[in-house]
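[1] Please work out how this folds:
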Amino acid sequence: MWRHVFAYAMNPEVYLDADNIRSLLPKDLPEEVSCDLPLGERLGALRIRAEDLAARWRDLFDTLDAEREREAEAAILEQTAPLASAFGAALQGLSAPCVFEDPVNLRLMALLADDIGVGAPERSRFDRFRDICRAYEVTSVAGSIAQLSDTREIRDGMFRLPATIFAMSRRSDVFDCELIGLDLAWRHVGLLPVWGDLRLDGKRRRALDVSLATSIDLVQGQTANALALEIGEEIAGDRVRRARLCHGISIFAVLMEEMDALARAIVRSISDPRLAMAILVQDRAREARVYHSAFKLEGRPLSDWFAQSQDDPMPLVDALGRSRLIRPGQPERSQLINGLLRPDGAMFRIFSQADIAIIARWITSLAQEGERERAAETVLPKAVRLSPGRQPVAAGDLEIGARPGDIRTAYFLLQGRALAPRTRQFALDYCAFWLDLARRSVDRSDRSLPGDWRPGELREWLQTSHDAHGRAFEEARDQEFPSRESVIEQTVQLAPLTLIDGAWLQGFTDVSMASSRFGAPLFETYWDELGNGDWQINHPKIYRDVLAAMAVTLPPTGSRAFAEDRRIDDGSYRLPVYWLAIGKFPVTFRPEILGLNLAMELSGVGGSYRNAREFLKHHGFPTIFVDLHNTIDNVSSGHSAWAADAIDAYVQSSRDVVPVAESWARIRAGYESLAPLVDDPRELDFFARTSAGKPGRGAAPPGTIDTFHHHPLRETETAS
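    As a prediction, the model looks like this:
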């Protein structure tokens, strides 16, 4: 079950109903006790419990010889790979346009950025974990995150904690405080007990210790744990949020201990043949029960034994040990191995060579008197019972969500991250409409990307475009300055766009993409737009400072009041809605996003930013916003260069699966989508131009829409 939840929740575009997620969470958590304690004491108790678990691991490793110790380390790495893939995942969905200016969310992003190794492709904590796996020759889990759920050697229960984290992260609008509490608990524990006895050098050990920073300087030089605790204390000042924070801490505590017990059972099985056989039997029990109804073992159909083994395999293991299929101490003469598993046997290829080695070792152990006596213990101890747990999850409702009937409602509705089914369909329709206009624009002007992609040529094209922008600026220098009123009006009309700067890249905060060769520069661009964790250089905040200098105050970006502000024209929301929509689909529209990103980062460099600076300076307004972009978007080492590098990396990495011409055509359309060429601006009106834009069933009037907005974490909540 849990591997399937993990695989499903890995999709950054998936919608998960909050009640379904709640049904997956552990029950009977000790929350009342937890929340009565000061946050530091609650975390201190968790740390003491983790130290106790670490002591158990040390005791277990003390019983292993050198060969078994190496096997144990390899088993730990293989089994904990899903957990390692969740480094940073609790925070991956917290950033959303409606909270782009929230200082607490910005500091949380600093923690996420550190976990994914921002600025260094393939240097996230999980990437470093994979390096460790390769060093131990554990190649089964050295691939991508998406491949882990298909690794059958990993026990289903080992997916529970990471699956829970990924699932909750898809609804950060609902579980924000719980996720922050969970992340805080993990950072307070630091290096998990299960990894404590791995023989690692300092750098690799640091990568697995989430209490410590890895790749960047955090806010004010803090450790990861100290920053997380500071944020937690700030949130815990509100009673309701404190309870939710404690809930997240408890979720982590319970699931960490469950995972730890399962991992220890697996390692114990290395030196305990009976336990190893029990684990193997339970792994195969569900499928095996289908095929063994005719065979009787001790008077019962073998299918019944397998049904029981899904929860407790030990009775079947011991019954097999007493059966005619086994000759204790003689695996080579036992029918199970030399008959059923032979090339002409009924169970040929059912078991791998590693599985057969486990069976042979167990049969050999049965010759030992102690093992024969212990076989009478037919109940698997609860501490190591390995049942994956199965429970039904209700199907989703495809009619959930609202479909906006006008552009202002669309802007308001798309401010979060999660998309309910009807809203998702609207976002897809809007993207399709906008990209259709963009495809018609390709090659209608000399601004389009080259007709073909060739390795290394995009950077040269970038320089040529930059030169053209520079010439255009020089040619326009003698033009008359626009009036003060005109500059203010233009700044106001650009607010819906600029206050969600980077929204097209929001999907690339996902840990599965943020450290990839093409994703790392996109995440770093997004990270820059939001100020690298520093509210003072947060781009939306700086833009509001410019507006304030013009005596203009606008409502919070994610509010209904902002979307309904009549100082802003309807047409000023059209491109922003496209940004908000396409940013929700980092997989579906990946090539288009790459093209759009290049267009956006290049659009003002060398030309329009310099013009804007002249206009602002002339009228005595601050120029910091355009100054900042003219430097960080530069074509040599800034965002424009990163955008080109991301495109090259994507095309190179996908060319064996998707024809280059197909990817490039989509990238070119994405590039044009920043400003599709139309004969009449009304052609950009989705709601007037398409039947999909007509209000219909599910289109909600203002004030009645159930949004999936995130909320600034500095506000206080009141208990209901």
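[2] Could you use CA atoms for every contact and neighbour count after this?
    OK.
[3] Which stretches in the stretch 451-600 of the chain count as helices?
    With DSSP state H, counting those that start in this stretch, the ranges of helices along the stretch 451-600 of the chain come out as 457-475, 484-493, 495-498, 519-529, 539-549, 560-563, 574-582, 590-602.
[4] so which of those helices gets nearest Ile48?
    Minimum separation from Ile48 across the helices of the stretch 451-600 of the chain (Cα to Cα) falls at helix 519-529, 35.5 Å.
[5] elements contacting the closest one?
    With contacts taken as 3 or more Cα pairs under 8 Å, 6 or more residues apart in numbering; DSSP states H and E, helix 519-529 sits against helix 639-654.
[6] The helix or strand that comes right after the helix it packs on versus helix 590-602: what angle between them?
    For helix 639-654, the succeeding helix or strand toward the C-terminus, using DSSP states H and E, is helix 660-672. Relative orientation of helix 660-672 versus helix 590-602 (axes from the mean of the first three to the mean of the last three Cα atoms, to 10 degrees): 40 degrees.
[7] Give the buried residues for helix 660-672.
    Val660, Ser663, Trp664, Ala665, Arg666, Ile667, Arg668, Ala669, Gly670, Tyr671, Glu672 (16 or more other Cα atoms under 10 Å).
[8] How about stretch 622-636?
    Buried residues in stretch 622-636, counted by 16+ other Cα under 10 Å: Pro622, Thr623, Ile624, Phe625, Val626, His629, Asn630, Ile632, Asp633, Asn634, Val635.
[9] Nearest to Val605 among these?
    Distance to Val605 across the buried residues of stretch 622-636 (Cα to Cα) is lowest for Asn630, with 5.3 Å.
[10] Alongside the first, I'd like the structure of this one:
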Amino acid sequence: MFLLSIGQFPRTYLAELLGVNLGWHFSGLNAVGPILVRKGQHCHSSTKDDTCIQYWDRSKLGCELALDAAIKTLAERSNRDRDTFFFRICVGALIITNIWKEWASSADCRTSNCVDAIKTDMIRILCQKAPHAIGYHGNRLIDGAKIDSLLSSENFRPAEILERLANSEFIVPGKPEDSLFYTNLVRWGGPMHLVFSPTELETISAWILTLSSASETHETDAPEISCTDNNPSFDGSTDGMMHLKSEFVRRSKENFSKCSIREIYHYLLNIEQYPEILPYAEQFAYNRLSRSMAALNSHIRPIPSQHYCPEILEYWVSTQHREQVNAYRSLKGEPSITKEAFINSSVQLAPLILIDGAWLQGMLIQNCIHSEYGRILFQILYEETGEGDVTRHHANVYRELLHEMGIKLPAIETREFIQWTRLLDSSFEIPVFWLSVSCFPRHFMPEILGLNLAVELAGVGGPYMQARDTLRHFKLPTLFVDIHLAADNISQGHTAKSLLAIKLYMDQIAAREGPHNLDSTWRRIWSGVRSTLPQPSLPWLISNTISARLRGKKADELPRIFSF
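    Below is the predicted model of the structure:
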């Protein structure tokens, strides 16, 4: 809980996070995961995960990187606040160390004096299995009572059943290897074969070991667990949560609805200080994506097929790439744009390019990064941000280009940046969309996948090749366009990875929800592909929605979190 909480505020708690990172690596916590996986492999049928071994082998590098990050960040602080910053780093390291000690102590207590804990685990297993076990036992008894009767909802008392089981002929206290419940009944050919998972069988074995004899069964009652309601009420707190959510939305609408696009950009960049902007951010993303969805069949980048087909998607990407490459014409003579106009257009891109990869920043959350497609998207983000090297960070490379053009930018997170008169309001439209959609990575995952493909595909071919020629003509560095032309390639680069991420995501949707949801998800993905294009007006969207309903066709609707 602590790690998830502090991770939401990387700028506010930067020093403490550096300390947590140091404590995590130097105390060996980074090795806990691989160790647990290795020790648990015999409990599962999954194949060996070599990435754990690789992670283990990189533990020394992790320590070096953690120390390097702390030292370099300290060096950047002014002399006045360096001591305070160092103290905060120490606090972070101390907190994670103490939390680990408390957890280890608790775990040790659980394993050395774990009768109550194991009994609770057994009761949970009973609760999970009971609804599905009724009717399979006939007249069989356990400690003098019919098993099916004990399992029925009106008689179900798991602690009592557990006690009866402990006193029955199926259990030899302290000897799981001699207990029928752990041997003959659950082995191949037994009536409960494959009823329990390997982990549950380990719990059963541990529970039998705690039973020294029927007369010495531990007397402490484990907490009774209600199993009749899988969705327990919150005694009225659900209404309270709805009220809080409604109030959160009201405040967001009140505080941000009248803000300029520049101000929204500033608030989203500094979202740690303005968390109440979230409902407005969802509404902003929803509005743009709804218009994109309504124009899926327009003449500009129309959806290539009404039904999802990976081969058609691959063909579209390949064709689009070839068209972009073929559109390139090498520069001969003077460019069609003056140097001043070229510099000005480069300045207008600053709000966008200085947050390069921002649409993927939500991939860091556990729900996303643990998926195959999520890891691919995170890898793209990691490469966009320089793979840990600030000199390779795409935004910093662009800063250097602007510096060579004689442009000195205000810091992007400051109000001076959004008040900079050289920037047009229109230069903030797409960046705000990127930042908005990134706030909801799970909610807008299909749209993010489509947006990611569109952005990465735009980085290859004619436009960037022509930009490189123009930069060379004006004797300006070409590194920014060079790295995009290389990294975004369609073979193994970001474009190829973006395509693979979509296919993996759609495979997961098909496996989890069945094929009937593929086409609706496909349309959402394509609305993301089109989302950076000029979008139809609100009156057009309303007219299109009404027209669709008059024709008896329900317009595609995006899901909502907040009712704005």
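[11] Could you get me the TM-score between them?
    Here the TM-score for the pair of chains, by TM-score structural alignment, normalised by the length of the second structure, is 0.69; 441 aligned residues with a Cα RMSD of 3.9 Å.
[12] so which of the helices of the stretch 451-600 of the first structure gets nearest Ala649 of the first structure?
    Taking Cα to Cα, helix 519-529 is the member of these nearest to Ala649 of the first structure, at 9.0 Å.
[13] Let me know the angle separating the closest one from helix 590-602.
    Following the same axes, to 10 degrees, one obtains 40 degrees for the angle between helix 519-529 of the first structure and helix 590-602.
[14] between helix 519-529 of the first structure and helix 539-549, how many degrees?
    Using the same axes, to 10 degrees: helix 519-529 of the first structure against helix 539-549 is 30 degrees.
[15] ok now helix 519-529 of the first structure, how far from the chain's centre?
    Put simply, helix 519-529 of the first structure sits 15 Å off its chain's centre (Cα atoms, centre = their mean, to the nearest Å).
[16] start and end residues in the second structure for that helix, please.
    With TM-score structural alignment applied, helix 519-529 of the first structure matches the range 374-384 in the second structure.
[17] What lies in contact with that stretch?
    Residues from elsewhere that reach stretch 374-384 of the second structure, judged by Cα atoms under 8 Å, 6 or more residues apart in numbering: 356-357, 360-361, 363-364, 368-369, 388, 393-394, 494, 497-498, 501.
[18] about what we covered before: how about JSON lines for the buried residues of stretch 622-636 of the first structure, with secondary structure and distance to Gly248 of the first structure added?
    Supplementary listing: those in JSON lines, determined by DSSP: H, G, I helix; E, B strand; the rest coil; distance: Cα to Cα, whole Å:
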{"residue": "Pro622", "secondary structure": "coil", "distance to Gly248 of the first structure": "43"}
{"residue": "Thr623", "secondary structure": "coil", "distance to Gly248 of the first structure": "43"}
{"residue": "Ile624", "secondary structure": "helix", "distance to Gly248 of the first structure": "40"}
{"residue": "Phe625", "secondary structure": "helix", "distance to Gly248 of the first structure": "38"}
{"residue": "Val626", "secondary structure": "helix", "distance to Gly248 of the first structure": "41"}
{"residue": "His629", "secondary structure": "helix", "distance to Gly248 of the first structure": "39"}
{"residue": "Asn630", "secondary structure": "helix", "distance to Gly248 of the first structure": "42"}
{"residue": "Ile632", "secondary structure": "helix", "distance to Gly248 of the first structure": "38"}
{"residue": "Asp633", "secondary structure": "coil", "distance to Gly248 of the first structure": "39"}
{"residue": "Asn634", "secondary structure": "coil", "distance to Gly248 of the first structure": "42"}
{"residue": "Val635", "secondary structure": "coil", "distance to Gly248 of the first structure": "44"}
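[19] can you tell which of the helices of the stretch 451-600 of the first structure is closest to Ile249 of the first structure?
    helix 519-529 (27.1 Å).
[20] mean deviation of the closest one from the second structure?
    Compared with the second structure after the fit, helix 519-529 of the first structure shows a mean deviation of 1.4 Å (mean Cα distance after the TM-score superposition for the first structure).
[21] before we move on, back to that, which of the buried residues of helix 660-672 of the first structure lies closest to Ala427 of the first structure?
    When these are compared against Ala427 of the first structure (criterion: Cα to Cα), the nearest one is Gly670, at 15.8 Å.
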